[in-house]
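Enquirer: When you get a sec, could you give me coordinates for this:
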Amino acid sequence: MIFSKGSYVEIEEKRCLNLMHQGVECSHCLGHCPAAAIVYHNGGIYLNKDKCIGCGLCFSDCPTEVFRSKQWDESTIIRDIEDEEWKITEFFCGRHTSPYKMDKNKNRGAVQLPACLSAVSKGAWYEAGLKTEIEIHLDQCKDCPMAQTIPRLEYNVSIAAEWLDASGHSPSFSYIHQSGQGKTKKSLLAIETGLKVTSRRDLFVSLINKGQQLGSKAPVGTNVFPEEPDKKMRNSCLPGWQRRFGEVFQQNTSSKDSANPAYWPTIKISDKCVNCGMCSRFCPSGTLQITVKEGTCNHHFTSGFCLDCRICQLFCPREAISRDREKVRRPFEVLNIYNNPTTTCQTCGCNTAHHSKNLCYWCEQAATSDQELKNSFRKIFLRMNN
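Expert: Next up, the predicted model:
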């Protein structure tokens, strides 16, 4: 197992939702790690490598891809299946002792991953399901220390099946719990996949990227919005598999609306909104964006890229945002979910909702605080002179 004892596992803790807002209380990695090897302490994420059993579940389970590896690349699984053109593909984990396909039928193939099958994301199962029928070997999981990850594996597969159905394809996933000993012929051996293939070009590009500086975010209190939404979603914590899945889903969905749309995160904005911009500024996936055009503040939202993290709701100072999960026929279509007339704050020049004072939310709060402070000093002064 390539990730045994935390080998090659990297942590990019600045992507952690709990560091963005303590009220999120995200516990995917903490609650699902079968070895309790992940610790959240004093605002930081730590991996106890002595406890880590190398399943790789944290790669697929973390909604913002805090856990990464330069060795792991699930897109190679899809490429190998596509190259071999198998109609049926058997999946084996890295600990399986007999990773051999059932027979020598040319339409049947087999792949073995260097980690637990739970490391495969929902999006990768979806992509694989577009190309082949899938048989997942669980026949040696009973006594495995990673057996606790099976519910998460089954959850990811069930979501992938729902997405396939929603995009007009017939999902075919099955589990093999009992398997006879196949003939150990080289022609029946599963091919190894799931590892990153590094070329000279990839190495050169990675070195160039390391030399680039990230642009700084605008400080809280400034909300000068563009006229059009940013389709690239810069400074996004969206995981790589979800970004890739968005493209694949749209390419493989018929132009007609699906008869069985899947459930996706949805949000609604009420008239309490004051155009402060907090929701879009702190949206970790960049899917909630605000633009201003011709005196109107427009809120844009894409369900398929939402992490369902609640940060937009938690940051909204007016409690104007509500969340839900509903059936969405075109989840990767950018929707204009709320429009609000806007004007310019007479104090700081930021965009704000129309009202008699022409002050943005922050300047209005500051004015109220100043007035309260003045009133307190006045009362103290009067008491001292009486």
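Enquirer: switch to C-alpha atoms for all contacts and neighbour counts from now on
Expert: Noted.
Enquirer: which residues of the stretch 101-250 of the chain fall in helices?
Expert: For the stretch 101-250 of the chain, applying DSSP state H, counting those that start in this stretch gives helices covering 122-131, 150-166, 200-210, 240-251.
Enquirer: Those helices: which one's closest to Val39?
Expert: Closest to Val39 of these is helix 150-166 (Cα to Cα; 19.5 Å).
Enquirer: sorry, back to before: dump the helices of the stretch 101-250 of the chain to JSON lines, plus mean neighbour count.
Expert: Shown next, in JSON lines, are these (neighbours: other Cα atoms under 10 Å):
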{"stretch": "helix 122-131", "mean neighbour count": "22"}
{"stretch": "helix 150-166", "mean neighbour count": "19"}
{"stretch": "helix 200-210", "mean neighbour count": "10"}
{"stretch": "helix 240-251", "mean neighbour count": "16"}
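Enquirer: Same list as before, the ones you listed that is, but in a markdown table and with distance to His32 included.
Expert: What follows is the helices of the stretch 101-250 of the chain, written out as a markdown table (distance: least, Cα to Cα, whole Å):
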| stretch | distance to His32 |
| --- | --- |
| helix 122-131 | 16 |
| helix 150-166 | 8 |
| helix 200-210 | 32 |
| helix 240-251 | 19 |
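Enquirer: so how far is Ser118 from Arg234?
Expert: Between Arg234 and Ser118 the distance is 29 Å, computed by Cα to Cα, to the nearest Å.
Enquirer: Neighbour count for the two, which is higher?
Expert: More crowded of Arg234 and Ser118, by other Cα atoms under 10 Å: Ser118, with 27 against 12.
Enquirer: For the comparison step, fold the sequence that follows:
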Amino acid sequence: MGPPNAAGVFEGVRSEAIAVHQFRCTQVRNRNANCMRCAGACTSGCISLVDGSLHVDADKCVGCGTCATVCPTCALESLNPTDAQLLRDTLASREGDRVTIACRPLIESIGPFMRASACSEVVCLGRVDESLLVQLAERRVNRIELACGACDSCEQKQGLSCARTVVSNVRSLCEAWDIDLDVQVVEGVRLDLLADPKAQLRAERSYAEHFSAGASNPPLAQRADKARFARTDCRIPEDSSVLKVMKDGTLPHFLPQRREKLLTALALAGSEPEGTIETGLWGCVVIDGAKCSSCRMCTTFCPTGALEKFDDEDGSFGVLHFPGSCVNCESCKSICPDQAITILPHTRAAYILEGSVHRYAMRRRAVALNDEHQILNTMKLAIDGDVFER
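Expert: Prediction:
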């Protein structure tokens, strides 16, 4: 689906609001990758699909950061504010164990109340990602409200869908890790009616009543003694316009900073995880040995090193899968020539922080790769007969 010059196309997104790390993009790493989440989530039409190809119109970008929220590999990074700045601003506006994050259209529409109230501002609620919310919980924030107006009348209305998905994911994580956090999206102000002073006054009173209601939740019941990471040895290359293959034949690996922060916050804020989670943040890779031809191309294109080659001294070889490092980008599934890979949407919560490893032993290929007779032997296998070489 991606164009041959996907790297050049993404340059159009780079701005004061969005940083571009091209080598992380699954489209840049493999033009046959299926990921187009940024185009699907873009609230302004800056990133879109035109005749099946990625198209960027930089003039339409409003800097909402929704594309960065949905990007599984953090190839797009929100700036102005950065994640660290947004976390600091949100904590600075906290009231007890509660914080409110409001979208800019809402603040501008009912400004007198919202600016007098303690809240943090974002261009669109699509800017809020899971790592931010769990980091707030790790800092003993027990109630988070994402406030927006009626998105049907907002130009960035797609950001609400992203925010709802993020909230749903965080609720699942909090349940698995037994984190005491109440997070919700608060909506309902008709932005198109706020030109009427009486309607604006009613809106301000409505929000004032809502944000002042309710008792504080009790503090967190338990905090982890130490953080355990899935993998910490992922190789992080220097940002470059040229993507270089490493000595082992794979493209460079990295673990997105947002994922590292999320893992740390989960370990510090919660107790021992239980059950399975299905959030879309992680995937569990299953390789069908009956279909697999042992090419191990999945490890070549895996961005985070969640899939890695192993070659033992006894001659056994195959692929190691680290579920905790998976970002569910589906690069492995897209590149597999044998359609031998299935990515389960759910995984055991314990796999995420414990560094669990799944081992897939493979059989020798019928035709060896990088052999001078590779083409000849492939033809022999295809016709089930002999081919004579001169």
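Enquirer: what's the TM-score here?
Expert: The TM-score (TM-score structural alignment, normalised by the length of the first structure) is 0.68; 323 aligned residues with a Cα RMSD of 4.2 Å.
Enquirer: Identify the residues contacting Ser44 of the second structure.
Expert: Contact partners of Ser44 of the second structure, counting by Cα atoms under 8 Å, 6 or more residues apart in numbering, are Lys60, Cys61, Val62, Glu155, Gln156.
Enquirer: swap the cut-off to 10 Å and go again
Expert: 57, 59-64, 66, 155-159 (Cα atoms under 10 Å, 6 or more residues apart in numbering).
Enquirer: and if you look at Cys284 of the second structure?
Expert: Applying Cα under 10 Å, 6+ apart, we find Cys284 of the second structure in contact with 306, 321-324, 326-328, 342-348, 351, 358.
Enquirer: so who does the residue nearest the centre of the second structure touch?
Expert: Nearest residue to the geometric centre of the second structure (Cα atoms, centre = their mean): Pro72, 3.2 Å. By Cα under 10 Å, 6+ apart, Pro72 of the second structure lies in contact with 24-26, 35, 37-38, 256, 258-259, 280-282, 303, 326-330.
Enquirer: Now the aligned partner of Val166 of the second structure in the first structure. Nearest residue, chain neighbours left out?
Expert: The alignment partner of Val166 of the second structure in the first structure, by TM-score structural alignment, is Asn156. Nearest non-adjacent residue to Asn156 of the first structure, counting by Cα to Cα, 6 or more residues apart in numbering: Lys122, 4.8 Å away.
Enquirer: Just list the residues touching that neighbour, thanks.
Expert: Lys122 of the first structure sits in contact with 60-61, 153-161, 163, 241-242, 245, where contact means Cα under 10 Å, 6+ apart.
Enquirer: gap between it and Cys316 of the first structure?
Expert: 30 Å.
Enquirer: sorry, back to before: let's verify the residue nearest to the centre of the second structure: helix, strand, or coil?
Expert: coil (DSSP: H, G, I helix; E, B strand; the rest coil).
Enquirer: what's the distance between the equivalent of it over in the first structure and Ser121 of the first structure?
Expert: When the first structure is aligned by TM-score structural alignment, Pro72 of the second structure is paired with Pro63. Using Cα to Cα, one obtains 10 Å as the distance from Pro63 of the first structure to Ser121 of the first structure.
Enquirer: Find the residues that touch each one of these two.
Expert: Here Pro63 of the first structure and Ser121 have Gln242 as joint contacts, going by Cα under 10 Å, 6+ apart.
Enquirer: So which of the contacts of Cys284 of the second structure sit within helices?
Expert: Among those, the members falling in helices (DSSP state H) are Tyr351.
Enquirer: Leaving out chain neighbours, which residue sits closest to Ser4 of the first structure?
Expert: Gly54 (4.1 Å).
Enquirer: Oh, that last question was meant for Val387 of the second structure, not what I typed.
Expert: Lys380 (5.9 Å).
Enquirer: buried set for whichever strand or helix holds the one you found?
Expert: With secondary structure defined by DSSP states H and E, Lys380 of the second structure is part of helix 374-383. Buried positions in helix 374-383 of the second structure, judged by neighbour count with 16 or more other Cα atoms under 10 Å: Leu376, Asn377.
Enquirer: Could you find the counterpart of Tyr8 of the first structure in the second structure?
Expert: By TM-score structural alignment, Tyr8 of the first structure lines up with Ala17 in the second structure.
Enquirer: Report the contact partners of that match.
Expert: Counted by Cα under 10 Å, 6+ apart, Ala17 of the second structure has contacts Cys61, Val62, Gly63, Cys64, Gly65, Glu77, Ser78, Leu79, Asn80, Pro81, Thr82.
Enquirer: which SS class is Tyr40 of the first structure?
Expert: When classified by three-state DSSP, Tyr40 of the first structure comes out as strand.
Enquirer: burial count for it?
Expert: Neighbour count for Tyr40 of the first structure, taken as other Cα under 10 Å: 13.
Enquirer: which residues touch it?
Expert: Taking Cα under 10 Å, 6+ apart, we find Tyr40 of the first structure in contact with Asn18, Ser27, Cys29, Leu30, Tyr46, Leu47.
Enquirer: gap between it and Ile11 of the first structure?
Expert: 12 Å.
Enquirer: How about Val157 of the first structure?
Expert: Separation of Val157 of the first structure from Ile11 of the first structure (Cα to Cα) stands at 25 Å.
Enquirer: so the match of Val166 of the second structure sits right up against Trp125, yeah?
Expert: Yes. Counting by Cα atoms under 10 Å, Trp125 is a contact partner of Asn156 of the first structure at 7.6 Å.
Enquirer: Pull out the buried positions in stretch 277-295 of the first structure.
Expert: Of the residues in stretch 277-295 of the first structure, those buried (16+ other Cα under 10 Å) are 277-292.
Enquirer: Just give me the closest of these to Ile78 of the first structure.
Expert: Taking those together and measuring to Ile78 of the first structure by Cα to Cα, the closest member is Ser285, at 24.6 Å.
Enquirer: what residue of the second structure takes the place of the closest one?
Expert: Using TM-score structural alignment as the criterion, the counterpart of Ser285 of the first structure in the second structure is Thr304.
Enquirer: That match: what secondary structure?
Expert: Per three-state DSSP, the secondary structure class of Thr304 of the second structure is coil.
Enquirer: again with Trp86 of the first structure
Expert: coil.
Enquirer: what's around it, how many residues?
Expert: Using other Cα under 10 Å, the number of residues around Trp86 of the first structure comes to 19.
Enquirer: Check the contact lists of Tyr40 and Ile11 of the first structure and give me the overlap.
Expert: What both Tyr40 of the first structure and Ile11 touch, as defined by Cα under 10 Å, 6+ apart, is the set Tyr46, Leu47.
Enquirer: What is the aligned counterpart of Asn142 of the second structure in the first structure?
Expert: Checking TM-score structural alignment: Asn142 of the second structure goes with Thr132.
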